[in-house]
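>>> Provided below are the primary sequence and the corresponding predicted coordinates.
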Amino acid sequence: MTALAELKVFATHPHPCSYLPDQQATTLFIDPETTLDSNLYSDLADVGFRRSGPHVYRPHCESCNACIATRVDVNQFKPTRRQRKIHNRNQDLQVLELDSIDDEAAYQLYMHYITVRHQDGDMFPPSREQYDSFLNDSIGVTRYYGFHLNNKIIAVAVTDQMRHGLSAIYTFFDPEHDRRSLGTYAVLWQIEQTRKLGLDHLYLGYWIKECQKMSYKTDYRPLQLLINNRWLTLS
């Protein structure tokens, strides 16, 4: 297996940060020619890397360290009263593992979600090419979970399965079902799924204290934060 120290890593030129105004960001990328398997991917996740489509990356900004990798210790997780209500509210949904999301129904759901919820984001306007690239199974570890109501798909969770945990890559859902809080329910479901698989952690990507869009991640306690290469618990 390739050791982390032997990996080739490339850095982008500084560019405007997507999350904090007036900040310049730099991103490290693992050489796309590297053969990644589940074990190497797991080791990279443990030191703060994340996957987006075919790219495995980590922020590496010269004057800012606001992006902090996060994960939930699923065996210690205790839902809040609000989370229990959301969980109970969605018990009529059927969750099925899908072979892929390369179909029109899933893409239309994604397109509607981005158009309604994220017009101010990097993924607007949505396109099929972007969708296929962003959510593809480039390492062979991705699981697609469809949440169905009366045989109609209303949410999709894209999840990578690693050696010791699951990584929540992306969730999209029908905004018309706002009362269900489907984004929260998808995280709660993935925490349960991680536990059922006998794994320890659900990785939630990066958290930035000053970014309101990322504040939801601290709702899942105890949350672990990667600070100075050590996983510390935010209780």
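Now that the structure is in, tell me what you want to look at. These numbers come from a predicted model, not from an experiment.
>>> alpha carbons only for contacts and neighbour counts from here, please
OK.
>>> so Ser215 sits in a helix?
Yes - assignment of Ser215 by DSSP: H, G, I helix; E, B strand; the rest coil places it within a helix.
>>> wait, it sits on Trp207?
Yes - under the criterion of CA atoms under 8 Å, Ser215 makes contact with Trp207 at 7.3 Å.
>>> what about these two, which has more around it?
The neighbour count for Ser215 versus Trp207, taken as other CA atoms under 10 Å, is higher for Trp207 (21 against 12).
>>> quick one: the more buried one from Ile153, how far?
From Trp207 over to Ile153 the distance is 29 Å, taken as CA to CA, to the nearest Å.
>>> show me the contacts for the spatially most central residue of the chain.
Per CA atoms, centre = their mean, the C-alpha nearest to the average position across the chain is that of Ile169, at 2.9 Å. With contacts defined as CA atoms under 8 Å, 6 or more residues apart in numbering, the neighbours of Ile169 are Arg51, Ser52, Ala157, Val158, Thr159, Asp160, Leu204, Gly205.
>>> Name the nearest of those residues relative to Glu129.
Closest approach to Glu129 among the contacts of Ile169 (CA to CA): Ser52, at 14.0 Å.
>>> ok, that closest one - how many residues close by?
15.
>>> Find the nearest non-adjacent residue to it, please.
Spatial nearest neighbour of Ser52, excluding adjacent residues (CA to CA, 6 or more residues apart in numbering): Phe134 at 5.8 Å.
>>> One more to weigh against that first structure:
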Amino acid sequence: MRHALPLAPQFYVTAPQPCPYLPGRMERKLFTALQGDQAEKLNDSLSKQGFRRSQNVLYRPSCSDCAACLSARISVADFAPSKSQRRTINRNAHLHRRATSPWATEEQYALFRRYLDRRHADGGMADMDVFEFAAMVEETPIRSRVVEYVDRDTGGLTAVCLTDVLDDGLSMVYSFYEPNMPRQSLGTWMILDHVEIAREAGLPYVYLGYWVPGSPKMGYKANFEGLEIFRGGAWTRKTPRDDYSEEMNPASTDPIAEQVANISLPDSRS
């Protein structure tokens, strides 16, 4: 009798490097390769456990000094836009959404470069050339889409999001937009539109990546009603009363071996 064996990906840890979100701290990531016939199933399973995809890799923060990076997702059923978010929706009513296969274009790269040069000139992606950009968009072993937002009046590309389609939601892998339109709140707008896409598709969640309490770069993610945080191995609803100060304590982190042992893996049965 043949038995279905569990997937057994190998997990690795990156060398510590300066944290891009909290000054004076070091970051470290736990990661595994995303490949083979079971890549989509593995991505679905690990995304529910706080992992994120970057090309053919799944990773999750595994820092030795703190656990401040918390995976965040919006529960579509529990979401309702605030007054400010409704104004953002109205301000961007002129944008037309179009979803395509994951294929990079020169127009996307030009927008990407304007975005980086204006918003993240000193970031880790600042030196990314057109070939690396194409790899970021196109090297995906799972069901991914490029969601473009185009100005109905001018036809100009205004914003782009690389989006993965999971079995329980949409994962916003990376987004960028025209940096010279701060009043449009395009980053917030894309999240709002992805909530609508998920609602239309009957998908319960929109995965936003990591929310880092105390980091101005990540503070906007806490502004969405229905936000859930992956904390202590489970998804819990974020409320204004929550205190995340203990995540900044080194005692909040588990040993790497224990973290890996607690990861639930899918089996190979179809």
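Looks like it came in fine. Values in this document were obtained by computation on a predicted structure and should not be read as measured data.
>>> What's the TM-score once they're superposed?
Remark: TM-score between the superposed chains equals 0.93 [TM-score structural alignment, normalised by the length of structure 1]; 234 aligned residues with a CA RMSD of 1.7 Å.
>>> Against Leu202 of structure 1, how distant is the residue nearest to the centre of structure 1?
As judged by CA to CA, Ile169 of structure 1 and Leu202 of structure 1 stand 10 Å apart.
>>> counterpart of the biggest helix by length in structure 2 in structure 1, which residues?
In structure 2, taking DSSP state H as the definition, the longest helix is helix 186-201. Mapped onto structure 1 using TM-score structural alignment, helix 186-201 of structure 2 spans residues 182-197.
>>> Show me what counts as buried in the matching stretch.
Leu182, Gly183, Thr184, Tyr185, Ala186, Val187, Leu188, Gln190, Ile191, Gln193, Thr194, Arg195 (16 or more other CA atoms under 10 Å).
>>> next one: stretch 136-145 of structure 2
Met136, Val137, Glu138, Thr140, Pro141, Ile142, Ser144, Arg145.
>>> wait, which of those residues is closest to Ala234 of structure 2?
Nearest member of these to Ala234 of structure 2, counting by CA to CA, is Ile142, at 24.5 Å.
>>> pretty sure that closest one is in a strand, no?
No - applying three-state DSSP, one finds Ile142 of structure 2 to be coil, outside a strand.
>>> Now check structure 1 for the residue matching it.
So Ile142 of structure 2 corresponds to Gly140, using TM-score structural alignment.
>>> Now do the contacts for its match.
Asp37.
>>> Next one: it relative to Gln130 of structure 1, how far apart?
Distance, Gly140 of structure 1 to Gln130 of structure 1, using CA to CA: 19 Å.
>>> can you map out the strands along structure 2?
11-13, 17-18, 26-27, 29-33, 52-54, 57-61, 70-75, 95-100, 144-151, 157-165, 169-177, 205-211, 227-231, 234-237 (DSSP state E).
>>> Go through these and name the closest to Arg113 of structure 2.
Using CA to CA, the nearest of the strands of structure 2 to Arg113 of structure 2 is strand 169-177, at 9.4 Å.
>>> okay, and that closest one goes to which residues in structure 1?
Residue span in structure 1 matched to strand 169-177 of structure 2, by TM-score structural alignment: 165-173.
>>> For the matching stretch, give me the average deviation versus structure 2.
Once fitted to structure 2, stretch 165-173 of structure 1 is off its aligned match by 0.8 Å on average (mean CA distance after the TM-score superposition for structure 1).
>>> Distance from the chain centre to that stretch, please.
4 Å (CA atoms, centre = their mean, to the nearest Å).
>>> What residues of that stretch count as buried?
Within stretch 165-173 of structure 1, the residues scored as buried using 16+ other CA under 10 Å are Gly165, Leu166, Ser167, Ala168, Ile169, Tyr170, Thr171, Phe172, Phe173.
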